[in-house]
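Student: Next come a sequence and a model predicted from it.
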Amino acid sequence: MCGIAGIFHPGTPKPVEPNRILAMIAAQAHRGPDGDGIWTAPGVGLGHRRLSIIDLEGSPQPMSDGSLTITYNGEVYNFAELRDALIAKGAIFRTTGDTEVLLHAWRAWGPSMLDWLNGMFAFAIHDSAAHTLFLARDRLGVKPLHYVELADGSLAFASELKGLLAHPQLRRVPDLHAVEDYLALGYVPDDACIVAGVRKLAAGHFLLVERGRPVPPPRRWWDIDFSNRATGSAKALGEELVDRMRAGVRSRMVADVPLGAFLSGGVDSSAVVALMAEASPKAVRTCTIGFDEAGHDERGFATTVARRFATDHRERVVQSGDVSLIDTLVASFDEPFADGSALATYQVCALARESVTVALSGDGADEALAGYRRYKFQSAEERIRGLLPAHLRADVFGTLGRWYPKADWAPRPLRARSTLLALARDGGEAYARSVGVTAPELRAQLFSPSARAALGGYVAEDRYVATMANAPARDAIDRAQYADIKHWLPGDILTKVDRTSMAVGLEAREPLLDHRLIEFCATLPANMRLRHGEGKWLMKKAMEPYLPREILYRQKMGFVTPISAWFREALAGEAIALAKSRTLGETGWFDMATIARIADEHRMGRAEHGRTLWQFVMLERSMRRMFS
């Protein structure tokens, strides 16, 4: 895995100062501890930090071949097959890695080269003959790419925001709309950025910039389609599902460095380890972390799987109340990021890096196969919505919901008020709220009158509503999964894994996000994804010959962080200090009295505001780091 950066002048080919490229890649040194390189020519400069995985001694970057030069972050898993196809077309190779394959693929196919690639990637190709810069990002957004148009007319890009922040011409101005997005969702989504003017190239998009022309909007080159349905028995489709999972795992086991897997003991990571063990002639290296609280500790399940497949297993117990990593996470993410499981993800990445350079994870199955509990609630609520006209639902359920007592502390099935209010709303709006953190009503109180006026009615959840309304889908589950794949997956899950793994120089690979597998899952009938409240139903049935039932059908836990308890204990002082923060106060965006009120209510146990307080802690530290 690597870090990339570059500068391109679409107008006059002004010289690019090499020291600027050096500064941009130096800021991302953690992404590539094994080497660096820069390349400049009239009007363009490219930089690279390398984490060596394949062709360890060869394939230095930026790599040039005739008129083409590339800087590339990622892995193309089918590069060997593509290499053979390109040799048949007359290509001559000097290296054995995948980087040179991309150069020859561009020469052979142009932008349509992307359709041939199976992998995770973000790269830039400069074509001096055509006077173009081509930026591309993988289908699902596993690898990041940020870019900005600067005052001198240049286009600058980098893997991480910190790479752009190293450029002296970037004006560091926070974006209020991104703050609204962050408070709503817990992360800054891929169609926004906390620094005004900076953009993220969306998953499955490319940007082709031609000298002498304005920078165009990105173009989408891939999308997921839920509108078609596969036919066949559950047995036949289950066998095909496992075959596609197996292909995804095996393609990601190719590496010239030590390789292993994260093993939580959940269905997804256990399935990956099972298929790795099937393909590996030696013991698979696995690792897990446990917590000092029994209710959050999954080590017993991980040990069961490790023993079943005779893995070389390592584990470590960490303190569930350890808040010492907060500043490390803030530095790793740049933008504010409030998914509390990032703490545990960082710790398991650090443990893995002690023995391997590449680790396979189980990420992606929940989004592809309806594994989250919220899909079950959305499906049930949509059935009820279909029984009554919208205006009647709003009157009946809205009235009941407003009068029903609030019970945020209870499990969702017992939170009748939340369910009644959700039923009063359209399906898209209700689902958008279910994936959020701080509700619009509370955000309206937290923002100052001037901030509310500046937002002008902008509401973060509207992107989810629009995405679900326009999804290529047949039913409510399709639409919810499609929206999560477009927003939640790249904005939260993949950002979390990329930043925490790269922070310790580890390459994380997601075999269950192989695009061929994802495309197949989208065609499965809804009742093979979610049946009788059981998410990932077909996957679990198909994996029964491999994994014990206590692994397949146990309640999902995930990396749970006791954030709410922290603000009554270890972080109680942080909660009080938020209301006095100069960083937050000087923006003029927040009602500091409301922040003080919710901190006091939470600390005294009168209300549950732990996740919102965590958002403000991460926001305050992130903004202090970037804008102070």
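Tutor: That came through fine. Numbers count the residues shown, from 1 in each chain.
Student: From here on, just use CA atoms for contacts and neighbour counts.
Tutor: Fine.
Student: State whether residue 120 is indeed within a strand.
Tutor: Yes - assignment of residue 120 by DSSP: H, G, I helix; E, B strand; the rest coil places it within a strand.
Student: Let me see the contact set for it.
Tutor: Residues near residue 120 by C-alpha atoms under 8 Å, 6 or more residues apart in numbering: 74-76, 137-139, 141-143.
Student: out of these, who's nearest residue 269?
Tutor: Proximity of the contacts of residue 120 to residue 269, judged by C-alpha to C-alpha, is greatest for residue 142, which lies at 17.4 Å.
Student: before we move on, the earlier item: now the contacts of residue 120 as a markdown table including distance to residue 414 and secondary structure?
Tutor: Output for the contacts of residue 120, formatted as a markdown table (distance: C-alpha to C-alpha, whole Å; DSSP: H, G, I helix; E, B strand; the rest coil):
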| residue | distance to residue 414 | secondary structure |
| --- | --- | --- |
| 74 | 45 | strand |
| 75 | 46 | strand |
| 76 | 47 | strand |
| 137 | 42 | strand |
| 138 | 41 | coil |
| 139 | 39 | coil |
| 141 | 36 | coil |
| 142 | 36 | coil |
| 143 | 39 | coil |
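Student: Next one for the comparison:
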Amino acid sequence: MCGLVGIFDRTGRRDIDAGLLSRMNETQYHRGPDEGGIHTEPGVGLAHRRLSIIDLSSGQQPLFNEDGSVVVVYNGEIYNFPELSTRLKELGHSFRTHCDTEVIVHAWEEWGEACVERFRGMFAFALWDRNRQTLFLARDRLGIKPLYYAQLDDGHIIFASELKGLLAHPGLQRDIDPRAVEDYFAYGYVPDPKTILRQARKLAPGHILTLRHGQALPSPRQYWDVSFSSSGPGDEILAGSELLERLKEAVDIRLVAEVPLGAFLSGGVDSSAVVAMMAGLSDKPVNTCSISFGDPKFNEARYAAQVAERYHTDHQVEEVNPDDFDLIDKLAGLYDEPFADSSAMPTYRVCQLARKRVTVALSGDGGDENLAGYRRYRWHLHEERMRAFMPAAIRRPVFGLLGKLYPKADWAPKVLRAKSTFEALARDSVGGYFHSVSHLGDPLRSRLFSRQFKDQLQGYNAVDVLKQHAKHAPDHPLSFVQYLDIKTWLAGDILTKVDRASMAHSLEVRVPLLDHKLVEWMATLPPDMKLKGGEGKAVFKKALTSHLPHDILYRPKMGFSVPLASWFRGPLKERVRQAVLGPVLAETGYFNSRFLKEMVDQHQSGRRDYSVPLWSLLMFESFARQVLRC
């Protein structure tokens, strides 16, 4: 995997500061420690850090076409590059390397912007065509690889794989976007295309951006979207068989590498399925790795060991210190903007472990979103049935009142947390799902923010993110929320988390369950094949019965959990108090200081569990202290 940066003069052809470009490039050294390269010409500069995976002896970037008129810097893998290379050679193009990067320049020459529609893989790239005086930016369909950009006041447009590449440019303003703050505390991350900064943007998944000298910055154009239907196989046995065959093919094309390759193995359904497919395709034992926790409530290591033993993998497991909170400040530096998914900590550690033996690792990410694995999908369908049964004119006031009167019970199982259910039922479908996925709900954010900050929001609410995507979502209630998650949670949280944690260790992670052809096919499966009798991933699990043990397939979902509540009452007690009640958050003017103190006091006394908002504040404080003040 790699990192790219660039500077483009939108207003003309001014000389590019090569020294500044180099400094921007070096902020992403971790993404590509093997090699670095820079190209400048009047009006444009491109730079690259390379992590060598394929064609180690050549393929250095920036990479040019035959006459040097087209140049690209690229982060990712295009898995169908052999077929594309053959086709392009038939059309008269000459290749000097055996890497996938060169396919991009020739595909651009042949097909222009439509070249991205032919690429199968994960990618973010910037391509300059001197003859057309065009800069072309593109990001893969699902958002596996990141790309940030900003238009500066002096007419330059800068772009990079990570926000830190932009932050290295002195012309980037560091003013925070209040709406992004609202989004962050609602979702736990800043959804695309916003960033935490007003001036910077993310290129959204499945989008391209075409720039030309002397022209205004255009809006990005979407070239791909997932389309849900029920046009796939109607027979569950046939659908399951085809699903495994398609997964096997998606895994197979991701096994090409000239460096050591392995897989993450958590012991969950998705990673176990990927390892099972890898084992069937390899003559040698698959390298697998997992981490364990001392607390059995959070420990999946024994399930991973079952799969490793069954498939005779070369398995490595490492126990993580249950009090592994030394990473807190490091995370702010990795993500460049506030990021409140605490599983980023164990994800960082499993990537660190994997890098000791491999340079490429396959993961099981994407199965939950595409095959309905999250429990919240089941609850959403229950709520939708109630919404259909009771008119909104009755439902909203009745359940709204019950939601206010019913006591909060964070400690109880979901089925007993009626307050949350009542609050969701008082809303429409989008609002109800927003309530379900919210990191901090509307009432909590209302108490958290100061009156001054609420005025800055001018009525904006983070539910608007989902409302915008809901305009294009399918009608079926399950497909509806799957679509919303693919457009927000998947790219904004899951893939961001894995990209930064893996790149911090110069590790490439490949995600076969997010192969776009497989995603498109899974979207055609009838919803009741995915969620059946309250069981998520039903068709997938049934198809895997001959590949994986029953207790792997049907055990309760765990995930990478972190014991925040006990940390904040124990070893991190003073740190939380100092950060949340200290000068950094106070100086922003965003927060209600009285409520901040109430949260800290009540959590540390054991009266309430405020671990999630406190963690969100801790991450925001670390970001503000390290990133904004540097």
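Tutor: All right, it came through fine. This structure is a prediction, so every number in the text was calculated from the model and none was measured.
Student: related to what we said a few turns ago, out of the contacts of residue 120 of structure 1, what pair is the most spread apart?
Tutor: Taking C-alpha to C-alpha, no two of those sit farther apart than 76 and 141, at 13.9 Å.
Student: The two - which one has more neighbours?
Tutor: Relative neighbour count places residue 141 above the other of residue 76 of structure 1 and residue 141, with 25 against 22, counting by other C-alpha atoms under 10 Å.
Student: I figured that one hits residue 205, correct?
Tutor: No - assessed by C-alpha atoms under 8 Å, residue 141 of structure 1 is found out of contact with residue 205, at 9.3 Å.
Student: Doesn't residue 492 of structure 2 lie inside a strand?
Tutor: No - the assignment for residue 492 of structure 2 (three-state DSSP) gives helix, which keeps it out of a strand.
Student: Can you report how many residues lie near it?
Tutor: Residues contacting residue 492 of structure 2 under the criterion other C-alpha under 10 Å number 25.
Student: Nearest residue to it in space, please, no chain neighbours.
Tutor: Sequence neighbours aside, residue 191 is the residue nearest to residue 492 of structure 2 in space, at 5.2 Å (criterion: C-alpha to C-alpha, 6 or more residues apart in numbering).
Student: same deal with residue 70 of structure 1?
Tutor: Nearest non-adjacent residue to residue 70 of structure 1, counting by C-alpha to C-alpha, 6+ apart: residue 125, 4.4 Å away.
Student: which one in structure 2 is aligned with residue 343 of structure 1?
Tutor: Aligned against structure 2 by TM-score structural alignment, residue 343 of structure 1 finds its counterpart in residue 345.
Student: Quick check: the gap between residue 230 of structure 2 and residue 585 of structure 2.
Tutor: When C-alpha to C-alpha, to the nearest Å is the yardstick, residue 230 of structure 2 and residue 585 of structure 2 sit 49 Å from each other.
Student: Compare those two (neighbour count), which wins?
Tutor: In this view residue 230 of structure 2 and residue 585 are compared by other C-alpha under 10 Å, and residue 585 has more residues nearby, 22 against 13.
Student: My guess is that one contacts residue 622. True?
Tutor: No - using C-alpha under 8 Å, residue 585 of structure 2 makes no contact with residue 622, being 9.6 Å away.
Student: shared neighbours, these two?
Tutor: With contacts defined as C-alpha under 8 Å, 6+ apart, no residue is adjacent to both residue 585 of structure 2 and residue 622.
Student: just checking, residue 369 of structure 1 touches residue 521?
Tutor: Yes - with the criterion set as C-alpha under 8 Å, residue 369 of structure 1 and residue 521 qualify as a contacting pair; they are 6.5 Å apart.
Student: So the residue nearest to residue 492 of structure 2, which state does it fall into?
Tutor: The assignment at residue 191 of structure 2 comes out as coil when based on three-state DSSP.
Student: What is the neighbour count of it?
Tutor: Here the count is done by other C-alpha under 10 Å, and residue 191 of structure 2 has 24 residues near it.
Student: can you pull the contacts of the equivalent of it over in structure 1?
Tutor: Mapped onto structure 1 by TM-score structural alignment, residue 191 of structure 2 lines up with residue 189. Residues in contact with residue 189 of structure 1, defined by C-alpha under 8 Å, 6+ apart, are 181-182, 487-488, 490-492.
Student: Quick check: chain neighbours aside, which residue is closest to whichever residue in structure 1 pairs up with residue 231 of structure 2?
Tutor: Here residue 231 of structure 2 is matched to residue 229 in structure 1, going by TM-score structural alignment. The shortest distance from residue 229 of structure 1 to any non-neighbouring residue, by C-alpha to C-alpha, 6+ apart, is to residue 523 (4.5 Å).
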